[in-house]
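Undergrad: this is the structure alone, sequence omitted:
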């Protein structure tokens, strides 16, 4: 006989059927009980109802003293109700009337008989009582017949269940046979399964199983193909990992085993013949600086079942240090870590490049000294340290004298080499605890820590100047170098780093004013002058917020061939609300040394565009305006965008604007200058080279520069009437301009002889006091009208 498993469908069906059968039997027994009680209650009610209906008649007979009606009623009840065995009527006066069938049941109690007493009342007065004895005959007969029928029905139900169980057993047995066939199925020799019987359900399941087997067979064939593809992909992955320098690895915490890819061997330079690397070997390859961090991070990720992502150093088997970017995740089952999967990418080149970039972000690329940003961070720390230990610091601001001459005369490569040599001298002249930085072109700052007094700082300053003042031979060029040095003391002069640097810078400029090649301590007179400069800067800031303080003045430019006004150069004056009119030489040098110069230039540009737009609309004239660009503005990346915005705001002919740059300005970075000038030219503006002849430009550079006008500096014009060499120089400049098809403006003619000579030399335009000084807009309009 087949063994039945408690989890099988067969067992559960039997369990359900037995449960239903038990419920049915219990229901059947309860139904018999309830039916019997119902039948008995009905028959009992019938008997008692017959007695109850005759009580009033008996009461009337007793009340009036009639005995005959009482006897008639008693006999009638006894005759008409086969259930009643005896009736006993008692009156309150003590009389009794007995009616019975056979033995007197009132004397001897009868089994299976019911006794019942009814009270006789009239007008709420008790007259007697009726006692009856009766048996339930009919209900027992009917109940016995009902019980026989119910038992027959129950037997029929049980037989049906047995037959159903037999049927289900056979069907389930067929399913078990099918399961046994599947259990013994040979995957290497797939054959279709025959149905154990012909029942639809079993055949349907067998058909579905065969379909599944067909799919499994197809899947097996596909799996072989996939396995071949996986092998190929694995090889490609290994190649990709080698190219990307990425190694994969898996670690099983419960067994402490680790499996790594081939690239892992290559990255760590481990002999590929070594198999089954241990976790200890891998951990030993982690750099000692990062080993604890690596272990703790990995352990925390395993405990939490979280991802991990970090960069660490490793030491290869050949002793080479590499940087790896390791990331991965932990797999868990029932809150327990099962395996750790990760990848480690060789990012050595990237990290070294990043470290180099960070180094460059805080170091001067030429001299490898700290730059301004790093210097300010370091000096902030040093001042706090000095404050804690109550020490003195000295800030030495050093600037090479006439360094621009070296750049212009011998080229930037010689200038760079000179800066490197000076930087090396400075590094050798200070202590390890001191600080040195290059914060500008030829500007160096030194912080002397734990200075005893001002005399100590002075002695070190003298020593530095003596070491630098020498003749350097660089690329066969002899460069004699001196320097100017400014000294500010902490906490005597200031306590804030920026202020100390500013004071040392101001002292350095004072040393240059006093003749260069010397040192100068910051003092009260420098402080006063510096405060005046700061006040000027603040007042200029306020002045730029209005349009009535910084005013435009226009110095006319005359066409020498016609005598008419060509246009003007834009100059500025400051109408101070308290001091009155102030000329540029009193405030321009101050704002040139601050970041305010760019804002000042933008203001002048905007007001010039506005004025030219007004003239174009009201006067319908085409006067040109020459507008100077400072070094700050020319190097401002937003210059071109600013010009575009001004053209939108004031739609004028851009060819009427000549943007003037000094020769020395554009020569400092030729390639950048050329790109910037081409962008300006593409917008339609003209470009002029101001102060031409004062720099050291080569003709090859001039040929490449996209300019339109050359302005000859007044230094070559002022003595032209009495110096033949100046005539020759000016003539050559004009000839160069004509050869390059450029226009020429001579600056500074202030007498008629100058004009005649310039006309003879075919100069195009002149601008100087001979014609007019710089005048306001209304005066310029009148002057231009007079020259028509």
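TA: Great, that's in hand. Since the model is a prediction, treat every value here as computed from it, not as a measurement. Numbers count the residues shown, from 1 in each chain.
Undergrad: use CA for all of it now, contacts and neighbours both
TA: Fine.
Undergrad: in the stretch 301-450 of the chain, which spans are strands?
TA: Using DSSP state E, counting those that start in this stretch, the strands of the stretch 301-450 of the chain run over residues 308-315, 321-333, 336-346, 392-400, 435-438, 443-451.
Undergrad: what's the first helix or strand after whichever strand or helix holds residue 486?
TA: Residue 486 is part of strand 483-490, with elements assigned from DSSP states H and E. Where DSSP H and E defines the elements, the next helix or strand beyond strand 483-490 is helix 497-513.
Undergrad: and that following helix, which residues are buried?
TA: 497, 500-512 (16 or more other Cα atoms under 10 Å).
Undergrad: ok, now how distant is residue 24 from residue 435?
TA: 103 Å (Cα to Cα, to the nearest Å).
Undergrad: more neighbours: which of these two?
TA: The neighbour count for residue 24 versus residue 435, taken as other Cα atoms under 10 Å, is higher for residue 435 (20 against 15).
Undergrad: so who does the residue lying closest to residue 651 once chain neighbours are set aside touch?
TA: Sequence neighbours aside, residue 613 is the residue nearest to residue 651 in space, at 7.2 Å (criterion: Cα to Cα, 6 or more residues apart in numbering). Residue 613 sits next to 650, 651, 652 when contact means Cα atoms under 8 Å, 6 or more residues apart in numbering.
Undergrad: is it fair to say the second one lies in a strand?
TA: No - counting by DSSP: H, G, I helix; E, B strand; the rest coil, residue 651 is not found in a strand; it is coil.
Undergrad: thinking again about what came up before, closest to residue 562 out of the strands of the stretch 301-450 of the chain?
TA: strand 392-400 (48.9 Å; Cα to Cα).
Undergrad: tell me the angle of the closest one relative to strand 483-490?
TA: 160 degrees (axes from the mean of the first three to the mean of the last three Cα atoms, to 10 degrees).
Undergrad: and strand 392-400, what other elements does it pack with?
TA: helix 372-389, strand 443-451, strand 483-490, helix 497-513 (3 or more Cα pairs under 8 Å, 6 or more residues apart in numbering; DSSP states H and E).
Undergrad: run through who's touching the longest one.
TA: Under the criterion Cα under 8 Å, 6+ apart, residues 362-363, 392-393, 436-440, 447, 449-450, 490, 495-498 lie in contact with helix 372-389.
Undergrad: take this one as well and set it beside the first:
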């Protein structure tokens, strides 16, 4: 029973008891003292009763009203200052009361809300069922705990969470519903943002590794169920690090964003593209044949052949693509990605800017790489690497003035392994710095030994890799090795490639300047094959410029190569640099270079790279031919 019924009944009972008590007591009292009761006294008795009960009820009602008004004031303050939405809805779904918070939360005033159907504020577009069905049972939906999406006056969606409490029932039927709800839009948006960030790359917005693998597993199950083919394209950007280091990480990030947009434009809507990290992307092509995959790979190569304009720079980038097919190349995520990755490295080995499909021989190639890596580490520990030396001949003096130290590896199990195979492995594994320091130390030690044996002063040339040159401890390593071997710095010639020189021009100049201050000679190797400009060439503190053997090899067949060699010699001499031509194999090549005033040559015409014992024998022989 509601409390107001109880209070009303209590007041009536009190009044009846007081009235009966007064009636019997007053009549008995008057009859005891007055035998002949005058009429006016009876009237006075009634007036006294009315006055007395009126005063009593005045104080009772006043006390109750004070409590009621105080409670009402408290409740009104709570309602007016509550941030939650508070509403009373009748059984027709009409708002009978709406708190002022409707204005701040939904943009509607109380005047605009009271008397309005509650479903006018619900965004039915976001609900799975029809508006008409929901309208018919709106109160039932709001009873108990609920989450709903409401419409703000400006059109945006507001997500609310709340509870509906029946406050008026007749014969078990809810007549009115008290609804308490609060805005959880910001919380929901934060949750959705966190979930999005957990499965998407923060830079490009593409699905990340976790999302991709989940989608991939689902796609494999569907492909098995419907007997469909799929393909995986593993993409790695060529020379991205050079762009990043030269133009800055900000432009590098912008480039990745542009590339992501370009890649998305090359695939279909049901395909999945993911950034795996760094400059690697993976594309999953659903229900795609060999021919369709080839076409998409071709489209990607064409799309990325166009330069990107970033902060005033025209940036060219090329990709290497590796492709594996489901189910031919694997039936699980790990195998397909691994095989696509191997195919991508195959594309890099075949000149980059192309695509290659996975084939079985790549697995054996990959096994060989793992085997060679293990053996290379052991060879380094056991000092099992060797150096061969190729003489460098001064054409003006017609005598040997130095040697180039070249690394060789003869494994007892595998046999002779070419540098073109084990050097890339050492670069991938990071062993190149350790190996490079060993080569430098061994070359300096051997040169000093030759000198102490009474041979003419010789200059030893040592190739320096990019990673070794840019290593923070490179300069200290050179100083330490020169001190250990006691070789004069002027007898050491360090060879760097154009790619080293251009990777970070300012840092390169700083390092080369310090090397020059030590007295070390510097050569620019493979000149003409890279992308350095003459302005940079003039800034670098170089002593020698080496003409790449690719230009020397076809001198007698290619007039264009003759012009290139002639131009390199002229430019280098104009910049006061000494010119060395490598790869000289014939007398015709030698005669041409001598005629064009080339300073030094080396190549098989004189000698192939040989062990130290044979190298010193060659030094003793007559060089006239």
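TA: Here it is on my side, so go on. Every value quoted in this text rests on a predicted model; they were computed, and no experiment measured them.
Undergrad: any chance you could compute the TM-score here?
TA: Aligned and superposed, the two chains score 0.56 in TM-score terms (TM-score structural alignment, normalised by the length of structure 2); 412 aligned residues with a Cα RMSD of 4.5 Å.
Undergrad: same list, the helices and strands packed on strand 392-400 of structure 1, but as a markdown table with distance to residue 628 of structure 1 please.
TA: Formatted as a markdown table, those follow (distance: least, Cα to Cα, whole Å):
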| stretch | distance to residue 628 of structure 1 |
| --- | --- |
| helix 372-389 | 29 |
| strand 443-451 | 27 |
| strand 483-490 | 30 |
| helix 497-513 | 25 |
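Undergrad: can you tell me the closest non-neighbouring residue to the equivalent of residue 548 of structure 2 over in structure 1?
TA: Structural alignment (TM-score structural alignment) places residue 548 of structure 2 against residue 713 in structure 1. Spatially, and ignoring its direct neighbours in sequence, residue 713 of structure 1 is nearest to residue 691 (4.2 Å; Cα to Cα, 6+ apart).
Undergrad: returning to that earlier point: export the contacts of residue 613 of structure 1 to CSV and tack on neighbour count and distance to residue 387 of structure 1?
TA: Supplementary listing: these in CSV, determined by neighbours: other Cα atoms under 10 Å; distance: Cα to Cα, whole Å:
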residue, neighbour count, distance to residue 387 of structure 1
650, 16, 56
651, 14, 59
652, 20, 59
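Undergrad: now structure 2: which of those match?
TA: Retained in structure 2 (both residues aligned by TM-score structural alignment, their matches' Cα atoms under 8 Å) from the contacts of residue 613 of structure 1: 650, 651, 652.
Undergrad: counterpart of the second one over in structure 2?
TA: Residue pairing (TM-score structural alignment): residue 651 of structure 1 is matched to residue 486 of structure 2.
Undergrad: so how far is residue 7 of structure 2 from that match?
TA: 111 Å.
Undergrad: what's the answer for residue 309 of structure 2, then?
TA: From residue 309 of structure 2 to residue 7 of structure 2 the distance is 83 Å (Cα to Cα).
Undergrad: which ones are touching the closest residue to residue 236 of structure 2 other than its chain neighbours?
TA: Of all residues not flanking residue 236 of structure 2 in the chain, residue 280 sits nearest, at 4.7 Å (Cα to Cα, 6+ apart). Residue 280 of structure 2 is in contact with 234, 235, 236, 237, counting by Cα under 8 Å, 6+ apart.
Undergrad: for those, which ones persist in structure 1?
TA: Retained in structure 1 from the contacts of residue 280 of structure 2, counting by both residues aligned by TM-score structural alignment, their matches' Cα under 8 Å: 234, 235, 236.
Undergrad: counterpart of the first one in structure 1?
TA: Residue 234 of structure 2 is assigned residue 397 in structure 1 as its aligned equivalent, the criterion being TM-score structural alignment.
Undergrad: burial count for its match?
TA: 32.
Undergrad: just the one 5 residues further on next, same as before
TA: The local packing of residue 402 of structure 1 (other Cα under 10 Å) involves 14 other residues.
Undergrad: separation between it and residue 520 of structure 1?
TA: Applying Cα to Cα to residue 402 of structure 1 and residue 520 of structure 1 gives a distance of 18 Å.
Undergrad: the strand holding residue 486 of structure 1 vs structure 2, average offset?
TA: Following the fit onto structure 2, the mean deviation recorded for strand 483-490 of structure 1 is 4.9 Å by mean Cα distance after the TM-score superposition for structure 1.
Undergrad: list the buried residues of that strand.
TA: 483, 484, 485, 486, 487, 488, 489, 490.
Undergrad: report the angle between it and strand 443-451.
TA: Using the same axes, to 10 degrees: strand 483-490 of structure 1 against strand 443-451 is 40 degrees.
Undergrad: tell me what strand 483-490 of structure 1 is packed against?
TA: Strand 483-490 of structure 1 packs on strand 392-400, helix 454-468, helix 497-513, strand 519-521, going by 3+ Cα pairs under 8 Å, 6+ apart.
Undergrad: how about a cut-off of 6 Å?
TA: strand 392-400, helix 497-513, strand 519-521 (3 or more Cα pairs under 6 Å, 6 or more residues apart in numbering; DSSP states H and E).
Undergrad: those: which one's closest to residue 354 of structure 1?
TA: So among those, helix 497-513 is nearest, using Cα to Cα, at 28.8 Å.
Undergrad: same for the closest one, what does it pack against?
TA: strand 483-490, strand 519-521.
Undergrad: now render the ones you listed as JSON lines, adding distance to residue 606 of structure 1.
TA: Formatted as JSON lines, those follow (distance: least, Cα to Cα, whole Å):
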{"stretch": "strand 483-490", "distance to residue 606 of structure 1": "38"}
{"stretch": "strand 519-521", "distance to residue 606 of structure 1": "41"}
